[in-house]
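*Asks:* With the sequence up front, the predicted model follows.
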Amino acid sequence: MGEDRQATFGADGSLDTETPPEAREGTTDWGEPKGDGETDGGYNRYDVSSLLQKAVRRSDEEVAAWAAWELARSGYAWNLWDRLHLYVVEDLRAGQDVALLVERYETLATERWEPDGWRGRICAVHAALACARARSSRESPNADEFFRNAAAARADVRGTDEDPVADFPVGDLDPDGEFDVAFDKHTAEGSRRDRGDRFFKVFGARVGPEGEDDRSARWQRLNMALSDVEYDDAEVAHAVEPVGEADRWADPVAFDGRDGDAGAGDDEDA
């Protein structure tokens, strides 16, 4: 079984895929030989691994710390670190710095020290605590599942007059629609519409809704003043105005097509 996936078991409790080889060195805490997939405390390592994930997801620091410690001390550090790297993208809110911490703790535990030794175990506990203390969220797997379901729903009604029961948030992504601003000089459609530097600066480069800080806004104004394109005061003001909280894609300032410089200037990928 590839360790990029979680173990999945059938109704009879057996693995659906081939079980990876397990190290059986040593004995349990009471001196009995360890079985396949057994931890030093006599637990099934799949159960402990699953418990660790649920503890991270539910922000239970003590249980997460124990589960990580149990896996590390029992010779399953490889399983522990693989799982923790999955958890930071599956069960935590995007942007959590803990993803970098987990990698650093793993490096210390597995490359500098022995993963099942004292230092390796406390690295495991540190990593588990950091994950449990981070903000939990299932947003990424929920998004992945919804987008897959929406794709299937769209495909089901392809070529018919029916609307899909679920759709992507951008619909068909048509020019002149809600997301028209995306069709700037960095796209073929935008180039055909002669949307060059003026369109990009005034519309496509806006940020928000927090907006630019004062320094960045000043630089943008200066860049527009020094440009070969002549911008009026309304265009400069709109370029640094934050997008709206309620409607991030609205651009009420009319674009009069005075470009003639499509493809020049900013270096962005199509």
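*Replies:* Here it is on my side, so go on. Remember, predicted model here, so these are calculated numbers, not experimental data.
*Asks:* When you work out contacts or count neighbours from here on, use the C-alpha atoms and nothing else.
*Replies:* Noted.
*Asks:* Which stretches in the stretch 151-270 of the chain count as helices?
*Replies:* 188-192, 197-199, 214-226, 233-239 (DSSP state H, counting those that start in this stretch).
*Asks:* Using neighbour counts, pick out the buried residues of the second one.
*Replies:* Within helix 197-199, the residues that qualify as buried by neighbour count (16 or more other C-alpha atoms under 10 Å) are Asp197, Arg198, Phe199.
*Asks:* Just put these in JSON lines and tack on distance to Ala205.
*Replies:* Converted to JSON lines, the buried residues of helix 197-199 look like this (distance: C-alpha to C-alpha, whole Å):
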{"residue": "Asp197", "distance to Ala205": "10"}
{"residue": "Arg198", "distance to Ala205": "10"}
{"residue": "Phe199", "distance to Ala205": "9"}
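*Asks:* just to revisit the earlier point, deepest of the helices of the stretch 151-270 of the chain, which one?
*Replies:* helix 197-199 (a mean of 25; mean count of other C-alpha atoms under 10 Å).
*Asks:* wait, which of the helices of the stretch 151-270 of the chain is closest to Asp47?
*Replies:* helix 214-226 (51.2 Å; C-alpha to C-alpha).
*Asks:* before we go on, here's another structure to hold up against the first:
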Amino acid sequence: MADGDDRQATFGSDGSLETETTPDATGENDFGEEKEPNETDGGYSRYVVSSLLQKAVRRSDEEVAAWAAWELARSGYAWNLWDRLNLYVVEDLRAGDEVALLIDRYEELATERWEPDAWKGRLCAIHAALAAARARSTREASNADAYFSAVAEVRAEARERGEEPAHDFPVGDLEPEGEFDAVFDGHTGEGSKRGRGTRFFNTHGARVGPEGEDDQSARWQRLAMILDEDTEYEADELDRAVEPVDPNDPWGEPGDESGGGDGDGEGDRNDGQEGDRNVGQEGDDAPDGSLDDFGA
């Protein structure tokens, strides 16, 4: 099947459509009349049906979405249908919805295994449209793009005037020692200059949440840190590494109001302190080196 992008409509200076009708979309409509350019078998404009499909997906109208997909597929505009459905996945559906994989699979079946306007191809079109209509609808990505773009203009205009912007990006200036200090680990130039190596990454940059690591993952993480021959960790650092972030303050650090925490100094070793890898001195309740308390 040809690339749908090559068949998208363009408009002339007078507003008229400048496009060619594909061979698959020619022939007669349901009334025995020769189809006009961009006309569907039912006598509709494919542009209107395509727009209807998107609005039906957005409004979760399953029947209308299924019909619009069927109409485009049977009329020889399957390329238009699949191009649009893939756009809807990113424009109108909630991020992370698995329907994107379903639609991709239905398109593969309809266009590579079967004929897109034949019975099996039409069934795939209907399935894909229903899957999209049943998914959680949201324009969050489009709204975020519009908002961030508007803020970018406000910031640029404010800088030109030498003023603080009335609206700013959610990260502000994004500088070390600020709210997002955890990102400045050894993977960044600023973090490297501060000597933020493995210790800082494990105890700040690698934290997850707010659900946190499950028991198995947390066990592995603790053991990997304890067995690290180049970096020695205190017990509170092991706890910090696996503590989930606060859902109300995802960039805050436990027990560290400054947000910076350790790692600004030089080493990944703890200045040669003995017993750090055993997470406590002999006689404490912490592991004594056997790692039994961690299930090893």
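*Replies:* It's in. The structure presented is a predicted model; accordingly, all values stated were derived computationally and were not measured.
*Asks:* follow-up on the earlier one: could I get the helices of the stretch 151-270 of structure 1 in CSV, plus columns for distance to Trp113 of structure 1?
*Replies:* Output for those, formatted as CSV (distance: least, C-alpha to C-alpha, whole Å):
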stretch, distance to Trp113 of structure 1
helix 188-192, 53
helix 197-199, 54
helix 214-226, 45
helix 233-239, 53
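*Asks:* measure the spatially most central residue of structure 1 to Pro115 of structure 1 for me?
*Replies:* Taking C-alpha atoms, centre = their mean as the criterion, Ala94 is the residue nearest the geometric centre of structure 1, at 5.2 Å. Going from Ala94 of structure 1 to Pro115 of structure 1 by C-alpha to C-alpha, to the nearest Å gives 28 Å.
*Asks:* got it, and Val48 of structure 1?
*Replies:* Distance from Val48 of structure 1 to Pro115 of structure 1, by C-alpha to C-alpha: 17 Å.
*Asks:* of the two, who's got more company?
*Replies:* Legend: neighbour count by other C-alpha atoms under 10 Å for Val48 of structure 1 and Pro115, higher for Pro115 (26 against 21).
*Asks:* Is that one within a helix or a strand, and which one?
*Replies:* Under the criterion DSSP states H and E, no helix or strand holds Pro115 of structure 1.
*Asks:* Excluding chain neighbours, give the residue nearest to it in space.
*Replies:* Spatially, and ignoring its direct neighbours in sequence, Pro115 of structure 1 is nearest to Ala109 (4.9 Å; C-alpha to C-alpha, 6 or more residues apart in numbering).
*Asks:* residue contacts, the one you found?
*Replies:* Pro115, Arg119, Gly120, Arg121, Cys123, Ala124 (C-alpha atoms under 8 Å, 6 or more residues apart in numbering).
*Asks:* Tell me the counterpart of it in structure 2.
*Replies:* By TM-score structural alignment, Ala109 of structure 1 lines up with Ala110 in structure 2.
*Asks:* that's a helix at that match, yeah?
*Replies:* Yes - per DSSP: H, G, I helix; E, B strand; the rest coil, Ala110 of structure 2 lies within a helix segment.
*Asks:* list the buried ones in stretch 149-157 of structure 2?
*Replies:* Buried, per 16+ other C-alpha under 10 Å, within stretch 149-157 of structure 2: Val151, Ala152, Val154, Arg155.
*Asks:* no, scratch that, I was asking about stretch 22-42 of structure 2
*Replies:* Neighbour-count burial for stretch 22-42 of structure 2 [16+ other C-alpha under 10 Å]: Ala25, Thr26, Gly27, Glu28, Asn29, Lys35, Glu36, Asn38, Glu39, Thr40, Asp41, Gly42.
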